[in-house]
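J.: Structure for this input, please:
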Amino acid sequence: MDLQNKVAVVTGGASGLGQAAVRALVAKGAKAVIFDLNAEAGAAMVAELGSDKVFAAQVNVTDEASVQSGLDQAMEAFGDLHIIVNCAGIGPPAKVIDREGQPLPLDSFKKIVDINLNGTFNVLRLAAAKMQHNQPVNDDQGRGVIINVASVAAFDGQIGQPAYAASKAGIVGMTLPIARELARYGIRVNTIAPGLFMTPLAASLPEAAIESLGKSVEYPKRLGNPEEFAHLVVCMAENDYFNGETVRLDGSIRMAAR
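T.: Reported below is the predicted structural model:
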């Protein structure tokens, strides 16, 4: 897919990995629509990159009406929808049994799964319903691409990550069946499973902690740069033979139990 003048929606696009994806897609000539609850950060991205290239909508990915409204705004702003990048997510640690011997509240587990897994599916399903009507953009009758974001926790979940790991494993698990289903419409579906990246949360840690985390990576011995994540997003969007895959982007790390 030639990204020039294609339209991408990036959830969680006002910060971290999503923000890097927005910048990389715009640099390739695409137009980007940011879905983020942080309206101020979204507006800052529009001011930085230009309203002719970026539009920001305050969207709650778990709410059907909110997502539908955001997609309608995207279509109104730029007239099309070709790419979805599902970056929105949360991951607060919480053990099944806490230090006082109390079980993890079910609502806490549900909240993480709702945002990470159900939110991803909510955006995916509503976007695919619009993408199916696109005019083909290439000789393969391609109409769009959906890129979800899981985590290495889907495979190497650590102690304290039962909800987070389950939600990300769910994203991995639905990648192939959805790719198979949407193939008839020329819509590709892939997933990126990032390892340790220098997101704003990681950057807030003490320097010694960042260095220690970097040493746990096989090679290169550092945290990943958001631009490296964004590079893979662009590759998945551009390469029409990239479909139905989950790719770990993690410097070959395998997470320890804790």
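
J.: can we go C-alpha only for contacts and neighbour counts from here?
T.: OK.

J.: Give the closest residue to residue 177 in space, chain neighbours not counted.
T.: Distance criterion C-alpha to C-alpha, 6 or more residues apart in numbering; nearest residue to residue 177, sequence neighbours excluded, is residue 244 at 8.0 Å.

J.: how close does that neighbour sit to residue 48?
T.: Shown here: residue 244 relative to residue 48, a distance of 34 Å by C-alpha to C-alpha, to the nearest Å.

J.: cool, and residue 37?
T.: Look at residue 37 and residue 48: by C-alpha to C-alpha, they are 18 Å apart.

J.: of the two, who's got more company?
T.: More crowded of residue 37 and residue 48, by other C-alpha atoms under 10 Å: residue 37, with 19 against 11.

J.: give me the element residue 56 is part of.
T.: strand 54-57 (DSSP states H and E).

J.: Also residue 171?
T.: Secondary structure (DSSP H and E) places residue 171 in helix 162-182.

J.: what about that helix, distance to the chain center?
T.: Put simply, helix 162-182 sits 12 Å off its chain's centre (C-alpha atoms, centre = their mean, to the nearest Å).

J.: Tell me the helix or strand right after that helix.
T.: Scanning forward in sequence from helix 162-182 by DSSP H and E, the next helix or strand is strand 187-194.

J.: correct me, but residue 3 touches residue 32?
T.: No - counting by C-alpha atoms under 8 Å, residue 32 is not a contact partner of residue 3; they are 10.9 Å apart.

J.: all helices of the stretch 101-250 of the chain, in order?
T.: Along the stretch 101-250 of the chain, counting by DSSP state H, counting those that start in this stretch, helices occupy 106-113, 119-131, 153-156, 162-182, 200-203, 207-215, 226-238.

J.: Just put these in a markdown table and tack on distance to residue 96 and mean neighbour count.
T.: A markdown table is the format used below for the helices of the stretch 101-250 of the chain (distance: least, C-alpha to C-alpha, whole Å; neighbours: other C-alpha atoms under 10 Å):
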| stretch | distance to residue 96 | mean neighbour count |
| --- | --- | --- |
| helix 106-113 | 9 | 16 |
| helix 119-131 | 23 | 19 |
| helix 153-156 | 16 | 19 |
| helix 162-182 | 7 | 20 |
| helix 200-203 | 23 | 12 |
| helix 207-215 | 24 | 14 |
| helix 226-238 | 31 | 19 |
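
J.: Sequence B follows; please return its structure for comparison with A:
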Amino acid sequence: MKINGQTFIVSGGASGLGKACVEEICKAGGKVAIFDMNEESGQEIVKGLSSSAKFFVCDVLSTESIASAIRGAVDWSRETGSPLRGVISAAGVATPATMLDRHGKALSLDDFDFVVNVNLRGTIDLVRQSLEHLAQVEPIGPDSERGVIIMVASSAAFDGQKGQVSYSASKGAVTAMTLPMARDLARYGIRVVTVAPSLFDSRMTSVMSDKVRKSLEDAMEFPKRAGQPAEFAQLVRQGIENIMLNGVTIRLDGAMRMPSKM
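T.: So this is what the prediction gives:
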């Protein structure tokens, strides 16, 4: 699929990996509906991208908030004559906690629910509501493609560290839905691709201590550093443009396998 002249929704698009995807898509001639809670950052990005992007306040924990943002994005895509062709679901959170803390107190179910609701429920809610519109656009190209869903998992889905039960559960579920979702949507000409990054510079990793960051970088085989958001966005662009990428989760991790603990 050619990005030029098409519209894409990016959740979590006001910072980090999502922001890099916004910039990459706009650079390729596409338009982006930025979904995020941070209106100040979102509007700042829009200023730099002019008419190529528009910001919509969206809380992925709220079905109605998602619905409102999608309605706005669809209306905008019609106004600009750039059909909605895809969704990049990059909103995510992490709340590290072990099953039992040092005092023998069990993992907080409220914290578990928060992580799973943002990373998993928020993803599927955004995707399912967007699909009602994606399935209605005119197919393009020789294969009659309508669009693409790109979800964001994590290397923690495969080798989660100590304290990552909630995060690994949410991201593991995202990888598990990739193939059945692709099979569900094949009849509509809509593909599904999931990217599972390891250590990348982002808002989430910016709060890490130097010790934790160094431990993770040491687990990287090559290159021995955190990934850059632009490198993540390059793969997302391939997910959009390469029609043979479908029903797959791609690790983007420099051959890293996370150690059990720091």
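
J.: sorry, back to before: residue 65 of structure 1: which of the helices of the stretch 101-250 of structure 1 is closest?
T.: Nearest to residue 65 of structure 1 among these is helix 119-131; the distance by C-alpha to C-alpha comes to 10.2 Å.

J.: wouldn't residue 139 of structure 2 be in contact with residue 145 here?
T.: Yes - using C-alpha under 8 Å, residue 139 of structure 2 makes contact with residue 145 at a distance of 5.0 Å.

J.: Need the overlap of contacts for the two.
T.: When contacts are counted by C-alpha atoms under 8 Å, 6 or more residues apart in numbering, residue 139 of structure 2 and residue 145 are jointly contacted by residue 189.

J.: And the two? Which one has more around it.
T.: residue 145 (20 against 17).

J.: once the structures are aligned, where does stretch 122-142 of structure 2 end up in structure 1?
T.: Mapped onto structure 1 using TM-score structural alignment, stretch 122-142 of structure 2 spans residues 119-139.

J.: List the contacts of residue 196 of structure 2.
T.: Per C-alpha under 8 Å, 6+ apart, neighbours of residue 196 of structure 2: 152, 153, 154, 155, 157, 249, 250, 251, 252, 253.

J.: Residue 106 of structure 2: which of those residues is nearest?
T.: residue 157 (21.9 Å).

J.: what does that closest one align to in structure 1?
T.: Residue pairing (TM-score structural alignment): residue 157 of structure 2 is matched to residue 154 of structure 1.

J.: Assess the claim that its match and residue 166 are in contact.
T.: Yes - counting by C-alpha under 8 Å, residue 166 is a contact partner of residue 154 of structure 1 at 6.7 Å.

J.: Any figure for the gap between residue 104 of structure 2 and residue 98 of structure 2?
T.: Applying C-alpha to C-alpha, the value for residue 104 of structure 2 to residue 98 of structure 2 is 10 Å.

J.: So which of these two has more stuff around it?
T.: More neighbours surround residue 98 than the other of residue 104 of structure 2 and residue 98, with 16 against 8 (other C-alpha under 10 Å).

J.: which residue packs closest to the more buried one, ignoring adjacent ones?
T.: Residue 98 of structure 2 sits nearest to residue 163 (C-alpha to C-alpha, 6+ apart), 4.2 Å away.

J.: Now do that neighbour against residue 248 of structure 2, distance only.
T.: For residue 163 of structure 2, the distance to residue 248 of structure 2 (C-alpha to C-alpha) stands at 27 Å.

J.: if we can go back for a sec, for the residue nearest to residue 177 of structure 1, give me its contacts.
T.: Going by C-alpha under 8 Å, 6+ apart, residue 244 of structure 1 touches 175, 176, 177, 178, 179, 180, 188, 189, 190, 191.

J.: The third one -> structure 2?
T.: Residue-level alignment of residue 177 of structure 1 against structure 2, with TM-score structural alignment as criterion, gives residue 180.

J.: if I read this right, residue 21 of structure 1 contacts residue 229, doesn't it?
T.: Yes - the pair residue 21 of structure 1 / residue 229 is scored as a contact, 7.4 Å apart, by C-alpha under 8 Å.

J.: how close does residue 122 of structure 1 get to residue 60 of structure 1?
T.: The gap separating residue 122 of structure 1 from residue 60 of structure 1 is 10 Å, by C-alpha to C-alpha.

J.: Spell out which residues are contacts of both of these two.
T.: The contact sets of residue 122 of structure 1 and residue 60 overlap at residue 67 (C-alpha under 8 Å, 6+ apart).

J.: about what we covered before: what sits against the residue nearest to the match of residue 157 of structure 2 when sequence neighbours are not counted?
T.: Nearest residue to residue 154 of structure 1, sequence neighbours excluded (C-alpha to C-alpha, 6+ apart): residue 169, at 4.2 Å. Contacts for residue 169 of structure 1 (C-alpha under 8 Å, 6+ apart) come out as 150, 153, 154, 155.

J.: Check the gap between residue 169 of structure 1 and residue 61 of structure 1 for me.
T.: 18 Å.

J.: just residue 157 of structure 1 next, same as before
T.: According to C-alpha to C-alpha, residue 157 of structure 1 and residue 61 of structure 1 sit 24 Å apart.

J.: Count the neighbours of the residue mapped onto residue 192 of structure 1 from structure 2 for me.
T.: Residue 192 of structure 1 maps onto residue 195 in structure 2, with residues paired by TM-score structural alignment. When counting by other C-alpha under 10 Å, one arrives at 23 neighbours for residue 195 of structure 2.
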